[in-house]
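Enquirer: Just to be clear, the model below is a prediction. Sequence and coordinates:
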Amino acid sequence: MARLEDLKAGVQVNGILPQQTVTIIDVTWHGSAAVEITYRRADGEPRSQLLYRTDEANLSISQTRHKWAFTAPGDTFKLTAEAFRIHLAHLFDPVLAVHTSLVLPLPHQITAVYGEMLSRQPLRYLLADDPGAGKTIMAGLLIKELIVRGDVRRCLICAPGSLAGQWQDEMWFKFQTHFDIFTRETVESSVSGNPFQEKDLVIIRLDQVARSEELQAKLSRTDWDLVIVDEAHKMSASLWGGEMKVTKRYRLGELLGSISRHFLLMTATPHNGKEEDFQMFLRLIDPDRFENRSKLHNEPVDVSDIMRRMVKE
């Protein structure tokens, strides 16, 4: 039922004509109990009629007019449309991270990220460019590009303790991506009991986690989309008397590789001169391929598909 007060210009009403919806054009009140309306029929013909309070029981407001109406604030619509545009921006801009970051990457950095790493699904790669090549910038571009493409939500960076703050600053000031540094306070303030599950973008200190079986146990119960290890050569293993000797850092590397879909190792010194040690290091990236490499002694292998090394001229 509709009241006479509901009849306004532009409103569509049922009950004035049999089995037909009409559109109100004009309303003129006669006292408080009667109203004269001018309306347009479905065929466009205008008519007038006097309605009383007793007619209210037969009237109803049609919802057809509002079926596709947009009633949200314009600012909210603009914000939503802009967010959706940014969400799909990578489909139209193949180097979106470059254009939305405060960096001017060099050609070799763009080639490494967009030519070598992004096309690999999953990414299991060793970035071994010389010092000063800007591996941190490459990692930042990779992280941001994968995030905007929706391929990465949870990312873990493992770095030596002295570099943790530097990584946090680089990711924020150059790529506007905030990472939390994992600390002892992080463990003590954890609500769930596993601090690694509570943040999606985390920086851990290599030795802090490598020396703690408790932290490694918590870490093993999490999953990550991308793990990046800086100064990865510290995760070393060696062959001694035909037996493989591994360090706690190496064990951490094995763990990180097992809980992540994308795994990137970064170091300027991947090779210590011993082919056996190098091949055992590569097991962190591809444990199946290099499982028995320690038995091959000094036989070199082709690693061009999993490693990039740019040497300064």
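Expert: Good, I have the coordinates.

Enquirer: can we go C-alpha only for contacts and neighbour counts from here?
Expert: OK.

Enquirer: any idea how far residue 190 is from the residue lying closest to residue 12 once chain neighbours are set aside?
Expert: Spatial nearest neighbour of residue 12, chain neighbours left out: residue 23 (4.4 Å); criterion: Cα to Cα, 6 or more residues apart in numbering. Per Cα to Cα, to the nearest Å, residue 23 is found 62 Å from residue 190.

Enquirer: ok, structure two:
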Amino acid sequence: MVQIQQGNILKSSFWPEKVRVISVKNIGERIKIEAVGLETRTFYDPILSLDDVKNIEVIEEKPFKFTGNGESLFLYLEAHRIRNAFQFDPLYAISVSQINPLPHQIEAVYHYILQNPRIRFLLADDPGAGKTIMAGLLLKELKYRGLVDRTLIVAPGHLKDQWLREMKDKFQESFTILDRSVMNANWGRNIFMDISQAIVSLDFAKQDVRKNIFSILA
């Protein structure tokens, strides 16, 4: 017969979950088991026959081991912290970026754009109003929420380096500028399998020979 002792973890159809034994009492030819559910913390105290006890499985509780890779554990926990940080810090992207946003930038990104289930907005403020900052904040927030895997920035040719520099300096986001030399070096391959964040000039993207490549990402 199964020997049940205080502290054992039990599994049986008598409980909807695994339980930990608090006490075991003999009542004539029956046994009263007082236990607490491991998941719901619900208290159970069934009185079972000796035949019922035969259908109870005592689960061996394995001791904790602390021989794992500490750095891997830290990275795992840090990834989960970052993944859920936006739930506790409504302006998380601002907190981790090297910027001092203006009120209208915060209002546009957090009070309008991010409030929508499907984000399709046109940022068309006046020159110098900080459209790059707003785009960077939006990108960071979407990435931290697990909603963005790949990013393509299409900009006027003379602004490619500015976008590259500001994304790196202000938001710690690394981009690759796609031009003729990069595309030729990767001829016959899907370049977007290796590059997840790219910047391309408007004139380069709209050329007929490459229009279909970039239109797929739209």
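Expert: Looks like it arrived, so ask away. Model, not experiment: these values are computed from the prediction.

Enquirer: Quick TM-score on the pair, please.
Expert: Overall, the chain-to-chain superposition scores 0.67 on the TM-score scale (TM-score structural alignment, normalised by the length of the second structure); 167 aligned residues with a Cα RMSD of 2.7 Å.

Enquirer: ok so, going back, show me which of residue 23 and residue 190 of the first structure is the more surrounded one.
Expert: The neighbour comparison of residue 23 of the first structure against residue 190 (other Cα atoms under 10 Å) goes to residue 23, with 22 against 13.

Enquirer: Does that one touch residue 37 like I think?
Expert: No. In this structure, residue 23 of the first structure is not within contact of residue 37 by Cα atoms under 8 Å, at 10.0 Å.

Enquirer: now the helices for the second structure?
Expert: Taking DSSP state H to define them, one finds helices in the second structure at 50-53, 70-84, 92-95, 103-106, 131-144, 160-171, 180-185, 202-205, 208-215.

Enquirer: Deepest-packed of those helices, please.
Expert: The densest packing among the helices of the second structure, expressed as mean neighbour count by mean count of other Cα atoms under 10 Å, is seen in helix 131-144 with a mean of 19.

Enquirer: now that helix: which residue numbers in the first structure?
Expert: When helix 131-144 of the second structure is aligned against the first structure using TM-score structural alignment, it corresponds to residues 135-148.

Enquirer: Tell me which residue of the first structure matches up with residue 85 of the second structure.
Expert: Alignment note: residue 85 of the second structure maps to residue 89 in the first structure; criterion TM-score structural alignment.

Enquirer: any idea how far residue 144 of the first structure is from the closest residue in space to that match that isn't next to it in sequence?
Expert: The shortest distance from residue 89 of the first structure to any non-neighbouring residue, by Cα to Cα, 6+ apart, is to residue 96 (7.2 Å). The gap separating residue 96 of the first structure from residue 144 of the first structure is 9 Å, by Cα to Cα.

Enquirer: Check residue 63 of the first structure too.
Expert: Using Cα to Cα, we find residue 63 of the first structure at a distance of 46 Å from residue 144 of the first structure.

Enquirer: Tell me the buried residues in stretch 105-113 of the second structure?
Expert: Neighbour-count burial for stretch 105-113 of the second structure flags 105-106, 109-110, 113 (criterion: 16 or more other Cα atoms under 10 Å).

Enquirer: Residue 206 of the first structure touches residue 161, doesn't it?
Expert: Yes. Contact criterion Cα under 8 Å: residue 206 of the first structure and residue 161 qualify, at 6.4 Å.

Enquirer: In contact with residue 150 of the second structure: list those residues for me.
Expert: Contacts here follow Cα atoms under 8 Å, 6 or more residues apart in numbering; on that basis residue 150 of the second structure touches 196-197.

Enquirer: Swap in 10 Å and give it another go.
Expert: Going by Cα atoms under 10 Å, 6 or more residues apart in numbering, residue 150 of the second structure touches 143, 192-193, 195-198, 217.

Enquirer: check contacts around the residue nearest in space to the middle of the second structure.
Expert: For the second structure, the residue sitting closest to the mean C-alpha position, by Cα atoms, centre = their mean, is residue 83 at 3.9 Å. Shown in contact with residue 83 of the second structure (Cα under 10 Å, 6+ apart): 77, 143-146.
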